[in-house]
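Asker: Kindly generate the corresponding structure for this input.
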Amino acid sequence: MALVPYEENLVPALSKLHNTSAEFYFANHRLRLTQDWNRLGVAAVVWDAAVVLCMYLELGHIDLKGKTAVELGAGTGLVGIVAALLGANVTVTDRKPALEFLTENVRSNIPPDQQRAVQVSELSWGEDLERYPSGGFDLILGADIVYLEETFSALLRTLEYLSSDSTVVLLSCRIRYERDEQFLSLLKKTFRVQEVHYDSQRDVHIYTAVKGQTRTDL
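Answerer: Below is the predicted model of the structure:
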């Protein structure tokens, strides 16, 4: 969500994020994601939470073939791209300033015969949600989108709007601060939340959230 450039000398430990690209191998495809920290800040780099979520999806814990998915705060688009390569029909979303950058990454990494499986769309959490089908997705994906307390209310409204009783929300994140735990507590008021994976090397948690009856066919 945040499109704030950061000064490089303020975060020397994150120097790899200032590389102009990042390369991965997922879903039998070699992916090269453009990064642009100086222009778009945290929205334009690949974070560990996205990598861990892609690894989780690739393990096949969730059947993606033919499913409709939406990625929130997509940034570079890595998670949505991998979900599409694994068979989902994906809408990757972010705020307007990131869309051109996001679109180019999708174009560059999705084979021509699969381009129709991915749509890039503007979505600012909590705003103009009626542009999207209420409860219209099988799967909602979010990697490292729980970090700004002022966005929590809008994010929760967005998750509630996009989810039906059979939608599975997959959130991949680090629990950095007490406020992150507070978001999970707020989420549990509407959703049944369960931790399904923890990557101890990267300190990344993956949670599923479902409102209503638990889905068994994903």
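Asker: make it CA atoms for all contacts and neighbour counts henceforth
Answerer: Noted.
Asker: Contact partners for the residue most central in space within the chain?
Answerer: Computing the C-alpha centroid of the chain and ranking residues by CA atoms, centre = their mean puts G142 first, at 3.0 Å. Contacts here follow CA atoms under 8 Å, 6 or more residues apart in numbering; on that basis G142 touches 71-74, 169-172.
Asker: From the chain's centre, how far out is the helix or strand harbouring E104? Work that out for me.
Answerer: Applying DSSP states H and E as the criterion places E104 in helix 99-109. Taking CA atoms, centre = their mean, to the nearest Å, the mean C-alpha location of helix 99-109 is offset from the chain mean by 15 Å.
Asker: Second chain to compare with the first, below:
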Amino acid sequence: MALVPYDEAAAWGLQKFHQPAATFNFASHTIRIQQNWNQLGVAAVVWDAAVVLCTFLEMGTIDLQRLAVIELGAGTGLVGIVAALMGANVTITDRKVALEFLESNVRTNLPAHIQPNVAVMELTWGHDLGNFSRTFDLILGADIIYLEDTFTDLLKTLEHLCSEHTVILLACRIRYERDQNFLTMLKGPFSVAEIHYDPSSDIHIYKAQMSALKKEL
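Answerer: Purely as a prediction, here's the structure:
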């Protein structure tokens, strides 16, 4: 969501993020993602959490065929692109400033017959949620848990987009106590469980669903 670098960016060795493109192979397709760190910062590069989440989707734990899927804070759009290639009807979202860049990646990497199954839409968490009147089968988020100021709006957005049947998958690296604090917040309205961990990148994937108590309210 945020278009500013992480505080510890200098320590990460960010050379790969300054490359103009990154290439991946998912869903039997070669996906070439354009990057533009200088213009859009973290919204315009592919983070490890997105790659790990795409790899997890390819494991086939969830059958994406014809599911209504939404990706939050999509950035480059890699996760939403992969979900679409695997048969989902996907809404790929980010803030207005990132949309032109995001849509370019989406259209470049999706075959013509799949493009009608994909929408790119503006979504600033917590705002104008009435533009999203439906609920989704699956909500995806890669590395969207890091700015504490957005946590309340992110939680509000997740609740708005969910039905009792919706599955949320969040891929993230737990960097600070505040990241863990969001997971604690998430456990209010949702049941939360860690379902995958990639030790090579230190990325966790959490699954959340509306809790039984919330369903009864």
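Asker: Which part of structure 2 matches the helix holding E104 of structure 1?
Answerer: Under TM-score structural alignment, helix 99-109 of structure 1 corresponds to residues 99-109 of structure 2.
Asker: Please identify the buried residues of whichever helix or strand D179 of structure 2 is part of?
Answerer: Per DSSP H and E, D179 of structure 2 falls inside helix 177-186. For helix 177-186 of structure 2, burial by neighbour count (16 or more other CA atoms under 10 Å) applies to 179, 182-183, 186.
Asker: Could you give the separation of it from the chain centroid?
Answerer: Put simply, helix 177-186 of structure 2 sits 17 Å off its chain's centre (CA atoms, centre = their mean).
Asker: so that helix aligns onto which residues of structure 1?
Answerer: Against structure 1, helix 177-186 of structure 2 falls on residues 178-187 (TM-score structural alignment).
Asker: tell me the contacts of L99 of structure 1?
Answerer: When contacts are counted by CA under 8 Å, 6+ apart, L99 of structure 1 touches 93, 120-122.
Asker: Which of the residues you listed fall within helices?
Answerer: Among the contacts of L99 of structure 1, the subset assigned to helices under DSSP state H is empty.
Asker: For the residues you listed, give me a markdown table that also has neighbour count and distance to Q194 of structure 1.
Answerer: Listed next are the contacts of L99 of structure 1 as a markdown table, based on neighbours: other CA atoms under 10 Å; distance: CA to CA, whole Å:
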| residue | neighbour count | distance to Q194 of structure 1 |
| --- | --- | --- |
| T93 | 25 | 24 |
| V120 | 21 | 29 |
| S121 | 17 | 29 |
| E122 | 18 | 29 |
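Asker: will you turn the contacts of G142 of structure 1 into TSV that also has distance to T158 of structure 1, secondary structure and neighbour count?
Answerer: Formatted as TSV, those follow (distance: CA to CA, whole Å; DSSP: H, G, I helix; E, B strand; the rest coil; neighbours: other CA atoms under 10 Å):
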residue	distance to T158 of structure 1	secondary structure	neighbour count
E71	12	strand	27
L72	9	strand	29
G73	12	coil	24
A74	14	coil	31
V169	11	strand	26
L170	14	strand	23
L171	14	strand	23
S172	17	strand	28
